[in-house]
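S.K.: My questions are about this predicted structure, shown below with the sequence.
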Amino acid sequence: MCGQPAADVPRWETEDPPSVEFTCEDCFTLLPEARRPDDANHPPGDPTLIDTLRRIVANRQHAKIDGVLVDLWSASVTILIWDQLRDDKRQQLLALPSHQLILRCVAIYTRVTAKNDHQ
C-alpha cells in the first residue's frame, strides 16, 4: 500500500520498472487486481474503515479500499498502531482519507521500530 492507485499504473515491466513516484512493487504485482471494483469505500471520518482493515487481517487477504490496494502488512500495522492510540489521536487520523490514515500509521510504526532497533 503506497498511496498510488495501482489502476493508475499502466503496466509493470520487469526489465525496466517504470519510475512512478510512491508506487511500490506490491502495487505493480497486484495490477490485475487493481482493475476490479473497490471492496470498500470509506469517506474521511468513517470509523468502519478500521473494521475493514481488521477484516483484511482476519482474512489474510488484501483488499481494494477507495481505489487503493491495501496489503495484509499495511492493514495489520495500521491496526496495531490504531489500538495503541488515544481517542483524540484516532479522531485526528479518521479525518484523513483512508490511504493517508494507513500511511501515517505505517510511518509511526516505522519510527517506533527504528528506535527499538537502535537500543
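M.R.: Received, thanks.
S.K.: For the rest of this, base every contact and every neighbour count on C-alpha atoms.
M.R.: Will do.
S.K.: Return the distance of Ala95 relative to Asp46.
M.R.: 8 Å (Cα to Cα, to the nearest Å).
S.K.: now swap in Ala107 and tell me
M.R.: Relative to Asp46, and taking Cα to Cα, Ala107 is found at 21 Å.
S.K.: just Thr110 next, same as before
M.R.: From Thr110 across to Asp46, the span is 25 Å (Cα to Cα).
S.K.: repeat for Thr113
M.R.: As defined by Cα to Cα, Thr113 lies at a distance of 28 Å from Asp46.
S.K.: When these two are compared, which one has more neighbours?
M.R.: Asp46 (15 against 11; other Cα atoms under 10 Å).
S.K.: and Ser76, what does it touch?
M.R.: Going by Cα atoms under 8 Å, 6 or more residues apart in numbering, Ser76 touches 53-54, 57.
S.K.: Looking at the residues you listed, which is nearest Ala63?
M.R.: Nearest to Ala63 among these, counting by Cα to Cα, is Leu53 at 8.7 Å.
S.K.: Could you give the number of residues near the closest residue to that closest one other than its chain neighbours?
M.R.: Distance criterion Cα to Cα, 6 or more residues apart in numbering; nearest residue to Leu53, sequence neighbours excluded, is Ala75 at 5.3 Å. Neighbourhood size, Ala75 [other Cα under 10 Å]: 25.
S.K.: Got another one to weigh against that:
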Amino acid sequence: MIRHIRHPRDLRQSVCGLPAAGVQRWENDPTRVEYTCEDCYTLLPEAQRPDDANHPPGDPTLIDTLRRIVGNRQHAKIDGVLVDLWSASVTVLIWDQLRDDKRQRLLTLPSHELILRCIAIYTRITAKRDHQ
C-alpha cells in the first residue's frame, strides 16, 4: 500500500494533490522513500531546493559536511538526498569509531549509501545492547 505525505499547508490533500478522502495511509516521515508515493516525495518543497553539497564517491569532505549538519543542527541536501540531523550524527559517531581501512572502504560508496551503512551499523550495535 502506497502512503502519501500530507500537504504542509492544506491538510485536506496530500503533497501530490490526491484528496485526503482518497488516502488510505499517511506517511509521517517524508524521508522514508521506499513506502511513499514518489510524486509526494519529489514535490516536497525541500526536495526541490538545490543541493547544499555534492560529493562524488571517494570524497572525504563528505564527513566534514555531515559534521557541519550536526554543528548547525540543520538538515541539508547532499547529492540530491535530504540528510537529517539524526542520520548525520549517527554517521559521524560511527565514522569516528572505525579503523582507517574500513573508512576507505566506505568512502568508495555514494554518499547516501555510506550514510545508510553507518545507520545499519548503529542499529545493530544498539539492538545488541538493548537485548543484553
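M.R.: Yes, it's here. Model, not experiment: these values are computed from the prediction.
S.K.: Let me see the TM-score of these two.
M.R.: The TM-score (TM-score structural alignment, normalised by the length of structure 1) is 0.80; 106 aligned residues with a Cα RMSD of 2.5 Å.
S.K.: hmm, back to that, now render the contacts of Ser76 of structure 1 as a markdown table, adding neighbour count and secondary structure.
M.R.: Converted to a markdown table, the contacts of Ser76 of structure 1 look like this (neighbours: other Cα atoms under 10 Å; DSSP: H, G, I helix; E, B strand; the rest coil):
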| residue | neighbour count | secondary structure |
| --- | --- | --- |
| Leu53 | 24 | helix |
| Arg54 | 18 | helix |
| Val57 | 19 | helix |
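S.K.: what packs against the lengthiest helix in structure 2?
M.R.: Of all the segments of type helix in structure 2, defined by DSSP state H, the longest one is helix 111-131. Here helix 111-131 of structure 2 touches helix 85-97, going by 3 or more Cα pairs under 8 Å, 6 or more residues apart in numbering; DSSP states H and E.
S.K.: Which residue numbers in structure 1 does the helix it packs on align to?
M.R.: Using TM-score structural alignment, helix 85-97 of structure 2 lines up with residues 72-84 of structure 1.
S.K.: residues of the matching stretch that come out buried?
M.R.: Across stretch 72-84 of structure 1, burial judged by 16 or more other Cα atoms under 10 Å covers 72-79, 81-82.
S.K.: Ok, stretch 38-45 of structure 1 next?
M.R.: Gly45.
S.K.: and it, how far apart are its ends?
M.R.: OK, stretch 38-45 of structure 1 end separation, Cα to Cα: 18 Å.
S.K.: in structure 2, what residues pair with it?
M.R.: Under the criterion TM-score structural alignment, stretch 38-45 of structure 1 matches residues 51-58.
S.K.: who touches that stretch?
M.R.: By Cα under 8 Å, 6+ apart, stretch 51-58 of structure 2 touches 61-62, 65, 76-80, 104, 107-111.
S.K.: Just the buried ones from these?
M.R.: 62, 65, 76-80, 107, 109-111.
S.K.: Tell me the residue in structure 2 aligned with Asp117 of structure 1.
M.R.: In structure 2, Asp117 of structure 1 lands on Asp130 (TM-score structural alignment).
S.K.: Give me the neighbour count for its match.
M.R.: For Asp130 of structure 2, using other Cα under 10 Å, the count is 8.
S.K.: Number of residues surrounding the aligned partner of Arg117 of structure 2 in structure 1?
M.R.: Counting by TM-score structural alignment, Arg117 of structure 2 lines up with Arg104 in structure 1. Number of residues near Arg104 of structure 1 (other Cα under 10 Å) recorded here: 15.
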